[in-house]
Each structure stands twice: as C-alpha cells, then as structure tokens.
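**Student:** need a 3D model of the sequence below.
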Amino acid sequence: MISEKKLAEKRLTEAYNNAKIEYFDDNSKYIFFSDCHRGDGTPSDEFAKNQNIFLFALEFYFNNGYTYVEVGDGDELWEHSNFKHIRLAHDEVYALLKKFFDLGRLIVLYGNHNIHLKCSNFVEKNYYKFYDEYNEEDIELFPGITPYEAVVFKHRNTGQEILTVHGHQGDRMNDKLWHFNMLTVRYFWKFLHSVGFINPASPVKSSEKIHKIERIYSNWIKMKKIMIICGHTHRPHFPKVAELPYFNDGSCVRASGIQGIEIVDGNIMLIEWRIRTDSDGGLHIKRKIVRGPEKIEKFDLRNNETYLQ
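**Tutor:** Just a heads-up that it's a prediction; the model follows:
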C-alpha cells in the first residue's frame, strides 16, 4: 500500500495540475474561510453557534470589496444528505453568499465533508436554484456555479503561485476512504457528535495527525517551491520566521470564534473574529489580526534559499 506521505504528494500534485487559475495582484482582496460545516440547525450543527459572527464578518468583507474563498467543508453533507435542510437553517448565510456570487466574488472549493460538490449533477440539482414552497416558484441561488478541488492564485506581475486546497488530499480516511468514513459519521458519529464526542478519524481529534499532515504538506511545498493555503485540520497556522509557507485558515466552528486568512494590498495575514466585551460590559463582534501582515512575495520560494535548507 502506498504510504500516506507518497499519497499526499501524488494527490497534491494532481490537484495543482488540474487547478483553476485565479490571477491576482497587489490591489486584490480575498478572505479565505473553511470548515464552516453548516448543518441543519439541530444540536449536531457546530456552525449554528457562530452564525452571527460569520454573517457580521462576511458583511464586512462584502462591503469592502473582498472576494470570498470557501476552502472546503462549507456544508456538512456527510451528516445531512438533504441540502435543503441546511439551506433553510442558514438562509441568511446563503442570501449573503448569493450577493458575492452575483458580483463574481465567490470561489468555492470542496473538501471531504462536501465532496459531493465534485459531481456536477448534484451541484446543478441543489445549488443552481431551489423551490420556494411559500411563493410556489423556483428561486435562483448559484446558477452555473462550479466548485473546485483546487485553485492556484497566480500573481499577474511576479508569477508567484499559491495553491489552495481543502487539505484532505492524502489523508487516507478522508480522501480515498471518504465514502466509508461518511457512512460512519452519518449513521453513528452524528448522534454522538451532538453531545460532544468527536470521530477519532477526524484530524481535529488528534494533534499527532494534525502535525503529520502539516509535515507532509510542508515537504510538498519544499519540493515544488509553492506556498499552500488550506483548512481541514481546524488548526490555524501562519508560518514563523524561516518556516515553509504552509498557511491554514483554521475553522468557523471553534468555541472562541472564527479564523481566516486575508490577502489584501499584497499582504497576507491570519485573522480572527470573535465576541468581545467593552468597558461597559457590552458584547461586540471584533476582528483581530493574529499573525502578520507579511508581504506575499516574502514567501516566494523560487529564488529564496532561506526556506529550503
């Protein structure tokens, strides 16, 4: 059997070779969120607790001209086979995402928990439009949308590339064996999940597994000299000095709030949105820069031997 390291290298290379190319420059603005795991509003729906934070953050990014990049596992399609229930539970979220889509500012990648989006028939049936039972008419949602496994962001002037994938590529249980893992989640772990248990196959459960994924992805970065933005592990990561440019945008289901990666004015930074108190005890949703900003060109490995020792 091929090792997980070799599998990840092979899958990442395949994803890179087949990726959509998104050109950007120093005037571009992107916000990367992943692992929303939007559910049906029941106790197993981890996203529900952070929905208001997410909406507030997304309104900010919409009003300030950002493109929203959802880096996989946006919808929890492992636990919920009917997307209609997810859409109804979070209708405000989809109304706002549609505003991004209508202006050409929405990029969607699929992860393991919404790998169904790789099937064009599933996407057309569920995401192009929906039936409004109250008004008895079809309503457009994301007509013609194409979700991707990978997107390569390529700088118009320098040619520097950033590979963006969900991060499950090469994680055997969540990649090659995803169908088996999905069935255990849907018919077993879903119910334990609602009372706090986590599937041991999930990378969130094991720090050893998280670190293994990070090491494997860093090895691919070193070989290919291409920086990566991903999610999947739910562990935010922004490289320290002389570390290889592996970036992880965290998740939208942590108790502390939601994390993401921003690219703006040629800079990259790790941010967090959470509820904070003011001096009078009032609650407010605030954005905090956790790491950065750093110039993206700093992480261009093509002519930078510092990272390749």
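
**Student:** okay, CA-based contacts and neighbour counts for the rest of this
**Tutor:** Fine.

**Student:** how far does the helix ranked longest in the chain sit from its chain's centre?
**Tutor:** Longest helix in the chain by number of residues (criterion: DSSP state H): helix 207-224. On the basis of CA atoms, centre = their mean, to the nearest Å, helix 207-224 sits 17 Å off its chain's mean C-alpha point.

**Student:** buried stuff in it?
**Tutor:** 209-210, 212-214, 216-222 (16 or more other CA atoms under 10 Å).

**Student:** nearest to residue 277 among these?
**Tutor:** Of all these, residue 277 sits closest to residue 210, with 32.1 Å by CA to CA.

**Student:** a markdown table for the buried residues of helix 207-224, including distance to residue 270?
**Tutor:** Shown next, in a markdown table, are the buried residues of helix 207-224 (distance: CA to CA, whole Å):
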| residue | distance to residue 270 |
| --- | --- |
| 209 | 22 |
| 210 | 18 |
| 212 | 21 |
| 213 | 19 |
| 214 | 17 |
| 216 | 21 |
| 217 | 19 |
| 218 | 18 |
| 219 | 22 |
| 220 | 22 |
| 221 | 19 |
| 222 | 22 |
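
**Student:** give the contact list for residue 32.
**Tutor:** Neighbouring residues of residue 32 by CA atoms under 8 Å, 6 or more residues apart in numbering: 68-71, 249, 260-262.

**Student:** okay if I get those as JSON lines plus distance to residue 171 and neighbour count?
**Tutor:** Output for these, formatted as JSON lines (distance: CA to CA, whole Å; neighbours: other CA atoms under 10 Å):
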{"residue": "68", "distance to residue 171": "26", "neighbour count": "23"}
{"residue": "69", "distance to residue 171": "22", "neighbour count": "20"}
{"residue": "70", "distance to residue 171": "20", "neighbour count": "24"}
{"residue": "71", "distance to residue 171": "16", "neighbour count": "31"}
{"residue": "249", "distance to residue 171": "18", "neighbour count": "31"}
{"residue": "260", "distance to residue 171": "22", "neighbour count": "24"}
{"residue": "261", "distance to residue 171": "22", "neighbour count": "28"}
{"residue": "262", "distance to residue 171": "26", "neighbour count": "24"}
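
**Student:** here is the second sequence; please produce its structure so I can put it next to the first one:
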Amino acid sequence: MPRKKETSQFGALLAGVALGAGATTAVVYWLNKSPQTTPAQVRRNCALDRALRRARTTGAALLEPGQRYIIFSDLHKGRRTPADEFRFCEATYLAALEHYYKMGYTLVVLGDAEELWEEPDISAVVQAYANVLESEARFHPQRYVRVDGNHDSAWRIETLVKQHLDPIYPGIRIRREFLVQAPLESGKTGEILMVHGHQGTLDSDIFDFLPPQLLPLYRDFQNITNLGHTSPSRDACLRGLQDTFLYRWASAQKDLILVAGHTHRPVWTSLTHLDSLLNKLRYLQGHRQGHQVDDRLQKIQALLSEIEERERKYPPCNDTIKTRSCYFNTGCCIFEDGDITGIEIDGGTEALGEKEGKAAEMRLVKWGKASGSEPEQARQFVRLELESQTLEEIFIRLFTRDLREIKPGGPHE
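**Tutor:** As a prediction, this is how the structure comes out:
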C-alpha cells in the first residue's frame, strides 16, 4: 500500500509540473503573439505614455513662423581621457553651435550630454568641457532646452544641478521630455514629442521607483557586473530592437511623430539613413531617363561608397519593416570620423504681400570637416542636408494612409 501511495503522489507531481509548464507556455505565447503585447514593448509603451502625458500637462511649445530648433543628442562628454569619444567631434560641434546661434535657432540637447556612468566625477567632466558648456550657455534661457538621458540621469538630482549646472545656466530646468505643437496648413495640429529614447528600459522604468540618490550605486553595479546594461550604441542588434520598440509606440499614436536619440543611428521617417541611401540607389538604377549617363553613374558610385561605409559602421540587425513615417532619430555627436548628426525643425515664414511664405519643415543634417587638402579647408566645417521634408508632407502621411516602401533584398526600417 505505501508503494502505491508514493506512485500516486509522484504521478500527481508530474501532472502538476506538466500543467504548470503548459500554462507558462500559453502565457508566453499569448504575450508574444502580438508585437505590441510583448513584455518589453509593454514596458516601453507605458513609459512613453507617461512621458507624453507629462509633456501635455507641462505644456507644449508652439512652432511659429520664424522659429527654429536644432536637436542634438548623445555627446557623452567625458574627461578628455582616451575613452572620451566626444574629443574627436568637439570642434565640429562648436562650429555647428556657432552657426545655429547666429541663425537664431533654439538648441535642444536630447539626453546623454555628459557621460556620467563611466565618469562619476561630475566636477571633472564639467571642467573638462567648460568651453563647450559656455558655448551652449549663449542659448540659455530663451533658446535652450535640456532633456536628460540614461547616461546623464544624475541631473534628476536637484542638488547636483544647482552645484554643477546652475553656475553656467542660471535657473536651468532639466526636462525628461519636450513637446512641440505644429499648426499645419490643413487646419490640423501635429505633435512632435522629443525624448532621449531610453524610456522603458531597466534604467528608467523598472528601477524608476528608486530614489535619485541611489542611481549612482546602480550605475556602479552595472559597470562592475556588466549586468542591466541597455546600450544600443555598442550593440547593432540591440540598436535595431530599440528603434523598433520606439517605432511601434509612435505608430500607435494619432497625429504625432517621435524624435529620439539613444541608439546613435540616424533615422528619417522611420527609415535608417542606410535604408534611405538604398532607396535612392534603387531609384537611380531603375530610372535612366532624365539623367546624363556620366552624371548618373557618378551618383550611383557615390551612393555605393556611402552605403558600404554605413554598412560597415552600422550593420543592420533586428531591423523590421516600418510603414508609417512617425519615428525620427538624431543620430549622435560622437562619430569616430568627427562628424555629428542632428535634426532641424524650421517653422518657415509667413507670406508678406506678394511674397509667398515658406512652409515649415524638418531636416536631417550632418556636420563635418570640409573636404580638401589645403590647411585652410581642414579648419573649416560644413553642413550637409541629408534629408528634408515639409511638416505638412510628413504629417499628411499619418493623417491619410501608411507609407509602404520596401527595399530590395529584405526588410528595412
């Protein structure tokens, strides 16, 4: 009898394990059945929903004719050590700031301005780049917006802001997001939400309940153990995933586009710059009319060279088809060749008499050293417009239908 009882208990145990495994499998299948219901996506959706609610509660800035924004992110300023990647881009960034200051732009620094994870000595970082901070300070207070990121989340601690930033930017306010409303010719109003892009990751969501004073301890834990790091800047596959998470949230919103940083990879109308280049190449290869043979071949060769460089620097991984032009990314200011990328938002101009007004538009731009062997050219920096569209054109796609562009050879962003 005892043996039969043991057999019965063992059978019940197996049945319980099988039932539990089956239930777990069913839950996991259900959570992952739709991309929008995966736990990772849900975390990001909740975090971005909170960001949008905060931004609307705080109040949006109205994009008016004559008003301009330049958005840069991910400078990661350190202490000028060999690990400090901003050193190579400092001169380019300063040249760009000079241009935008003279042209009346509002400067938006969209997170990770300083590298305060690997460089916990904030005073040393601030002193190392005092010249850059002073150049930015010219925009403050009327034309300066600072949004924190995951690598400079220490600026959420007011005492640190007052100690290190207040002397340079008196009364500065560190934001977690920034919202701009753009009146359109159609009579509608489009929203442009700017966030760093780390919303919903371990650093900003799961551990967001921790007091700000404990954040340095958590950063130390990450640096020592290499656990909990969510850095798409160094991981091509994580970069593609993060772009997809941000896109999915933005694609579910109404009359809204999302501008982020964090991944260090430029994205325009939900397409990476690599995908835009591939689409341009496909167009040139398929449209022979209207192009001189030599001119067409020269353009194709230039595109092929740039595509090869982009694939080497940013190999595609975990990229998905994205059909709505709702997601944009600034790229970063720490490219190894000294280039920086950013996004301009131009409110356009009003019509004056018989002179037509200029429509509001967005532009993806790159700044870098001028080409040429002369010493004078080596000291010059140029602005290159990579992509541009009017805000009316961008938002009309969201108001009417999905934009579907599939590049040859597989899925794209």
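
**Student:** that older thread, what's the matching range in structure 2 for the helix or strand that comes right after the longest helix of structure 1?
**Tutor:** Moving toward the C-terminus from helix 207-224 of structure 1, the next helix or strand (DSSP states H and E) is strand 227-230. Counting by TM-score structural alignment, strand 227-230 of structure 1 falls onto residues 257-260 of structure 2.

**Student:** relative to structure 1, what is the average displacement of the matching stretch?
**Tutor:** Mean deviation of stretch 257-260 of structure 2 relative to structure 1 after superposition (mean CA distance after the TM-score superposition for structure 1): 0.4 Å.

**Student:** what about that stretch, distance to the chain center?
**Tutor:** 7 Å.

**Student:** for the equivalent of residue 87 of structure 1 over in structure 2, which non-adjacent residue is closest in space?
**Tutor:** Correspondence of residue 87 of structure 1 to structure 2, assessed by TM-score structural alignment: residue 126. Counting by CA to CA, 6 or more residues apart in numbering, residue 126 of structure 2 lies nearest to residue 164, which is 7.2 Å off, once chain neighbours are set aside.

**Student:** quick one: the counterpart of the one you found in structure 1 from residue 69 of structure 1, how far?
**Tutor:** Counting by TM-score structural alignment, residue 164 of structure 2 lines up with residue 126 in structure 1. Noted for residue 126 of structure 1: a distance of 20 Å to residue 69 of structure 1, by CA to CA, to the nearest Å.

**Student:** coming back round to it: hang on, the match of residue 87 of structure 1 packs against residue 161?
**Tutor:** No - Residue 126 of structure 2 is beyond contact range of residue 161, at 11.4 Å (criterion: CA atoms under 8 Å).

**Student:** looking at this, the residue nearest to residue 126 of structure 2 is in a helix?
**Tutor:** Yes - counting by DSSP: H, G, I helix; E, B strand; the rest coil, residue 164 of structure 2 is part of a helix.

**Student:** that one contacts residue 123, correct?
**Tutor:** Yes - using CA under 8 Å, residue 164 of structure 2 is in contact with residue 123, at 6.9 Å.

**Student:** which one's more surrounded, the two?
**Tutor:** The residue with more neighbours, out of residue 164 of structure 2 and residue 123, is residue 164; 16 against 13, by other CA atoms under 10 Å.

**Student:** would you map the helices across structure 1?
**Tutor:** Under the criterion DSSP H, structure 1 contains helices at 4-17, 51-63, 83-89, 91-102, 120-127, 178-184, 190-193, 207-224.

**Student:** neighbours of the match of residue 87 of structure 1, how many?
**Tutor:** For residue 126 of structure 2, the neighbour count with other CA under 10 Å is 19.
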